[in-house]
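> got a structure for you, letters missing:
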């Protein structure tokens, strides 16, 4: 593995440093004991020090505007991994350039572009860690899809039909490009449903779990965090105690998944690196279960998970550099 920034430092490049997730990655990589941020690319931030773009960052590394060929060249010259933190539809050109140049760099793609590609490892460690240890191409899951899959997985074998997932995200999930979904004035005193059918995360959840799922996303006036209320039809009556035991057993060894009795609140998810599952309930007939899941869409829903995946791909402890 190529090393830069010192004999024990692993060089990592970041494409998309200007976005909300990019800023979280900068802070995580800057504090990581083994990774070294070798370059950061952003069209909007070109020529500026990262410290001026990412609050809390201290690095004086200047942001560059690097196209696919430029990134591929860096991947052939000492950068061990490249993180693509760009909108959907923009990753392919970078991946093609890296592979065309014969670069050995690990690629972690935070967009949806490779989540359905069998040649890429799907990076949800809690549900598929074994595939990530030697992975060179990792598709980072979506934020909603992360919470929904973790919320449904323990009960998957009990279901009689598709779970229904009601999701609400803070407006940072809509990115930095201006739209109705990230306009604080249009969101004021409001809850905005969108993509009422066919959302990419609906397909992703179903693909990851191997079952049909119905998902309806909404955006709210708060900046960060996701809450998911998941309603699941049960094939046979189940007690709430038995259902809670399933969740506790499934995640007993997972430091970033907390199972609790109380309904988790989205405001408590902001700034936290894990997922909280709670409010586990079964109706009076024992035939419908409901769970609530919260997480920070920019952290476990994106940047923290990318760091888990990169650690595993580099044969490092999975939670190295993840603040406790």
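Thanks, I have the structure now. Please read these numbers as outputs of a predicted model, since none were measured by experiment.

> drop to CA atoms for contacts and neighbour counts, all remaining ones
OK.

> How many neighbouring residues does the closest residue to residue 79 other than its chain neighbours have?
With Cα to Cα, 6 or more residues apart in numbering as the measure, residue 11 is the residue that lies nearest to residue 79, at 4.7 Å, once sequence neighbours are left out. Taking other Cα atoms under 10 Å as the neighbour definition, residue 11 ends up with a count of 25.

> Verify the contact between residue 11 and residue 36 for me.
Yes: in this structure residue 11 lies within contact range of residue 36 using Cα atoms under 8 Å: 4.9 Å.

> quick one: secondary structure of the residue nearest to residue 79?
State at residue 11, reduced to three classes by DSSP: H, G, I helix; E, B strand; the rest coil: strand.

> second one coming, line it up with the first:
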């Protein structure tokens, strides 16, 4: 039995996704968290902030060269958009075989990087050491649209609502509970990064309308898809999704519309609420996922496992998250 361990470094560990990654790595039998970098938490014990982590490891404030000099097996970049370049350049120079998984959007449009949405792209993985992790909304949209990609007659439209954890930890109106109370805030209703990301991956334009609500975590996305040919009924539409995601333990297909409150803290996505209009030529469905997990940290673990040679779901605590019926 292979009981080897790979070392992992995490850069940008203070954010909500960083915390989830520390928890997941702590529970992975073949990953060891070798360093965590955070300017704000420099010198503080990781265990004092993330109870699941045992040991004396402390946060460090590492610049690009110092992080690259750590020489670990894999580095996770959990930095804001536009901040990855210096770290990637330093690792390319000092330790080019180090695996990098980038959570930002900085490399999602770079063909030299593997785009890691495993349920849809694992067949494209060919040993690449540079992996771009998809965006949270982009993951939900692609899972919702992919089974009908070959039957789209026009531009799909996706109405999304996220919990305020998706707005990060830097204070803004979009993560202020007082501003969000009894409120729903729309933002960047055209040209959103995830709209462009999904349009690139799908190979055709997608319209996306994001909003943020007064709950902490989770995404609900309602997708409207015009079709080239009618589908007989909602049962046939649901069957298409069940066939497409057969065997995928992190995508669950339901009959009823999924609720965002039921996905919080879970590692899978749910798709359901199938409906048809205009004589079967317009499909409507709902997708939910936890933006911090399947939309970020869980998917990082899937990509790490794939690249490091472990079973794709190794270290992901599934509980009852099995394929729906």
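Noted; the coordinates are in hand. Given the structure is predicted, the values throughout are model-derived calculations rather than measurements.

> if we can go back for a sec, now which residue in the second structure aligns to the residue nearest to residue 79 of the first structure?
Matched by TM-score structural alignment, residue 11 of the first structure corresponds to residue 7 in the second structure.

> Next up, the contacts around its match.
When contacts are counted by Cα atoms under 8 Å, 6 or more residues apart in numbering, residue 7 of the second structure touches 31-34, 72-74.

> Make CSV from those and add distance to residue 112 of the second structure and neighbour count to it.
As requested, the contacts of residue 7 of the second structure are arranged in CSV below (distance: Cα to Cα, whole Å; neighbours: other Cα atoms under 10 Å):
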residue, distance to residue 112 of the second structure, neighbour count
31, 26, 22
32, 27, 18
33, 27, 20
34, 27, 18
72, 22, 20
73, 20, 19
74, 18, 24
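
> ok, those in the first structure, which still hold?
Counting by both residues aligned by TM-score structural alignment, their matches' Cα atoms under 8 Å, the first structure reproduces these contacts from the contacts of residue 7 of the second structure: 31-34, 72-74.

> Mind checking which of those land in strands?
Here DSSP state E is the test, and those give 31-34, 74 as lying in strands.

> Wait, residue 114 of the first structure touches residue 142, no?
No: counting by Cα under 8 Å, residue 142 is not a contact partner of residue 114 of the first structure; they are 11.2 Å apart.

> Could you find the counterpart of residue 176 of the first structure in the second structure?
In the second structure, the position corresponding to residue 176 of the first structure is occupied by residue 169, as judged by TM-score structural alignment.

> would you say its match is within a helix?
No: secondary structure of residue 169 of the second structure (three-state DSSP): coil, not part of a helix.

> where along the stretch 201-324 of the first structure do the strands fall?
For the stretch 201-324 of the first structure, applying DSSP state E, counting those that start in this stretch gives strands covering 214-220, 226-233, 257-259, 275-282, 288-295.

> before we move on, back to that, what is the burial count for the nearest residue to the match of residue 176 of the first structure once chain neighbours are set aside?
Closest residue to residue 169 of the second structure in three dimensions, ignoring its sequence neighbours and counting by Cα to Cα, 6+ apart: residue 15, at 6.2 Å. Applying other Cα under 10 Å, we find 17 other residues in the vicinity of residue 15 of the second structure.

> swap in residue 178 of the first structure?
When counting by other Cα under 10 Å, one arrives at 9 neighbours for residue 178 of the first structure.

> now it: how far from residue 239 of the first structure?
As for residue 178 of the first structure, its distance to residue 239 of the first structure is 46 Å (criterion: Cα to Cα, to the nearest Å).

> how long is stretch 151-167 of the first structure end to end?
The first and final residues of stretch 151-167 of the first structure sit 12 Å from each other (Cα to Cα).

> how about the helices in the stretch 1-150 of the first structure?
For the stretch 1-150 of the first structure, helices defined by DSSP state H, counting those that start in this stretch occupy the ranges 20-31, 50-53, 68-75, 92-100, 125-128, 143-152.

> Tell me the mean distance between the second one and the second structure once they are aligned.
On superposition with the second structure, the mean distance recorded for helix 50-53 of the first structure (mean Cα distance after the TM-score superposition for the first structure) is 1.4 Å.

> and that helix, which stretch of the second structure?
Residues 46-49 of the second structure are where helix 50-53 of the first structure lands, counting by TM-score structural alignment.

> what does the last one give?
Mapped onto the second structure using TM-score structural alignment, helix 143-152 of the first structure covers residues 136-145.
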